[in-house]
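Colleague: the following comprises the amino acid sequence and a computationally predicted model.
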Amino acid sequence: MDSKGYTHDPPFDRGYLSVGAIHKLHYAQYGNRNGKPVIFLHGGPGGNTSFANTTYFNPDIYRVILYDQRGAGKSLPTACTEENTTHHLIEDIEALRKHLGISKWFMLFGGSWGATLALLYAQRYPERVGSMVLRGIFTARQPEINWTRMPDSGAARMWPAEYEKFLNFLPEEERRNPPESYCKYILNISTDEETKRKRYEAALE
């Protein structure tokens, strides 16, 4: 391992798993196919995984599973919020475990929203979890949402330029409550497809 982490070969397996009538989860497996199974839970909601996420794990020891949550990354359909709730996301982890023939996760590795998802999955399926690594913990409580998204928040004071960029995608009259305003575009209330796409991307930054 160097300062940039572990180096992995291309995935030894990748594919799509249908979950319900609408969604297909994109997943990829890296490292030791007979190793300790660890699943990487990305942030967001609406983030994605990438090959760089494998660098945390020794490929000689771990069987690394990366997957994109419903509506995110390479999963299909893109940015779809129908049949896409926290309950669905928890059950998707369990469906993926069964699909890959894993009796028990050695580790849930979650960051930000992924940490929340790891905790929720472990509460529902404690017998399927051996350990957890949680980083950049975000539990989606209202004070945390306020701190990261609302005007005059901690994030706005610490990173004013970045926060201004976040606000600039919204019309002036919609900036008093950015989470509520962005929600309209993420839920496809806007009829302007280009504006909807740009504001959806901005909300995820």
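Modeller: Cool, got the structure.
Colleague: C-alpha from now on. contacts and neighbour counts both.
Modeller: Will do.
Colleague: in three-state terms, label Glu194 for me.
Modeller: helix (DSSP: H, G, I helix; E, B strand; the rest coil).
Colleague: elements contacting the lengthiest strand in the chain?
Modeller: For the chain, the strand with the greatest residue count under DSSP state E is strand 23-31. Of the remaining helices and strands, those touching strand 23-31 by 3 or more C-alpha pairs under 8 Å, 6 or more residues apart in numbering; DSSP states H and E are strand 13-19, strand 62-67.
Colleague: mean neighbour count and distance to Leu89 added to these, as CSV?
Modeller: Shown next, in CSV, are those (neighbours: other C-alpha atoms under 10 Å; distance: least, C-alpha to C-alpha, whole Å):
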stretch, mean neighbour count, distance to Leu89
strand 13-19, 15, 10
strand 62-67, 24, 11
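Colleague: another structure for you, compare them:
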Amino acid sequence: MLKILIADDHQIVRRGLRMTIDAERDMRVVAEAADGADVPALVEKHKPDVVLLDLQMPAQNGVETLQQLRPDFPGLPVLILTSFGDDAHIYAALRAGASGFLLKEMGGDELVEAIRGAAKGRPQLHPDIARKLMARAPMPEDPFESLTGRERDILKLLGRGMSNKEIALELALTEMTVKGYVSDLLAKLGVSDRTQAALMAVRYGLVRAEEL
């Protein structure tokens, strides 16, 4: 059973998210927060598997909350909830360690599948948001020049949202070997997490945004 924490300053949004999540057999909402400042204490108390975090909240926004969470909870999947036109802080949230970005306008089926994917370590980038990030992210002309052929293969699969276990099965490698390759390619690309690497894979044509 996946435990989910919701942080959004609008009660009606939290209620809708809770109804969608609690209707699933494999997940439930364990805590809600109306402001980002309350999230770290709730994470410590309830140990959620995934956090849904609104990007814009009045007292402490999603970027500030992420920056506060990451030192103590580096591996916790945090999905940013945002509106289509709200792109001013999306790139900042990516750099702060967001595991993915979801549009508030997305359907319930998409939401729960994104939660399941994030819980498995898969980056979650809505195609529309991926295009926004691709347009903003400053990157070199050939960011993959230093990668080996095997690292490129793994980056393609990582960009398609596969977990280390799934990549290992696809390429007939051990999961530990894949983990080592992922760490190496993240270092070579100069990014801190799988979501940023997936974005690069999309921007430079290794995968299409729709495959995320």
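Modeller: Right, received. Where do you want to start? The structure displayed is predicted, hence computed values, not measured ones.
Colleague: superposed, what's their TM-score?
Modeller: With the length set by TM-score structural alignment, normalised by the length of structure 1, the two chains reach a TM-score of 0.31; 113 aligned residues with a C-alpha RMSD of 5.7 Å.
Colleague: follow-up on the earlier one: which SSE is immediately downstream of the longest strand of structure 1?
Modeller: With elements assigned by DSSP states H and E, the helix or strand that comes after strand 23-31 of structure 1 is strand 36-41.
Colleague: same for that following strand, what does it pack against?
Modeller: Packed against strand 36-41 of structure 1 by the contact rule (3+ C-alpha pairs under 8 Å, 6+ apart) you find strand 62-67, strand 107-111, helix 113-124.
Colleague: which one of the ones you listed is the most hemmed in?
Modeller: strand 62-67 (a mean of 24; mean count of other C-alpha atoms under 10 Å).
Colleague: quick check: angle from that one to strand 36-41?
Modeller: Interaxial angle of strand 62-67 of structure 1 relative to strand 36-41 (axes from the mean of the first three to the mean of the last three C-alpha atoms, to 10 degrees): 30 degrees.
Colleague: quick revisit: need the helices and strands packed on strand 23-31 of structure 1 in TSV with distance to Leu117 of structure 1, can you?
Modeller: Shown next, in TSV, are these (distance: least, C-alpha to C-alpha, whole Å):
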stretch	distance to Leu117 of structure 1
strand 13-19	17
strand 62-67	13
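Colleague: of all those strands, which lies closest to Phe166 of structure 1?
Modeller: Phe166 of structure 1 lies closest, by C-alpha to C-alpha, to one member of those: strand 62-67, at 26.8 Å.
Colleague: strands of structure 2, start to end?
Modeller: 2-7, 27-33, 50-54, 78-82, 100-103, 124-125.
Colleague: so which of those strands is the most packed in?
Modeller: It is strand 124-125: most buried of those by mean count of other C-alpha under 10 Å, with a mean of 28.
Colleague: related to what we said a few turns ago, which one of the helices and strands packed on strand 23-31 of structure 1 lies nearest to Arg124 of structure 1?
Modeller: Closest among those, using C-alpha to C-alpha: strand 13-19, at 18.3 Å.
Colleague: can you list contacts of the closest one?
Modeller: Lys24, Leu25, His26, Tyr27, Ala28, Gln29, Tyr30, Ser75, Asp92, Ala95, Leu96, His99 (C-alpha atoms under 8 Å, 6 or more residues apart in numbering).
Colleague: same thing but at 6 Å, please
Modeller: By C-alpha atoms under 6 Å, 6 or more residues apart in numbering, the residues outside strand 13-19 of structure 1 that reach it are Lys24, Leu25, His26, Tyr27, Ala28, Gln29.
Colleague: what's the angle between that strand and strand 62-67?
Modeller: Interaxial angle of strand 13-19 of structure 1 relative to strand 62-67 (the same axes, to 10 degrees): 50 degrees.
Colleague: now the angle from strand 13-19 of structure 1 to strand 23-31?
Modeller: Using the same axes, to 10 degrees: strand 13-19 of structure 1 against strand 23-31 is 150 degrees.
Colleague: coming back round to it: identify whichever of the helices and strands packed on strand 36-41 of structure 1 lies nearest to Pro160 of structure 1.
Modeller: helix 113-124 (22.8 Å).
Colleague: same for the following helix or strand past that closest one, what does it pack against?
Modeller: Beyond helix 113-124 of structure 1 on the C-terminal side, the first helix or strand identified by DSSP H and E is strand 132-135. Judged by 3 or more C-alpha pairs under 6 Å, 6 or more residues apart in numbering; DSSP states H and E, the packing partners of strand 132-135 of structure 1 are strand 107-111.
Colleague: now for the strand it packs on, which elements pack on it?
Modeller: strand 36-41, strand 132-135.
Colleague: how many neighbours does the closest residue to Leu69 of structure 2 other than its chain neighbours have?
Modeller: Setting aside the residues directly before and after it, Leu69 of structure 2 is nearest to Pro40 in space (C-alpha to C-alpha, 6 or more residues apart in numbering), at 6.1 Å. Taking other C-alpha atoms under 10 Å as the criterion, the count of residues near Pro40 of structure 2 is 16.
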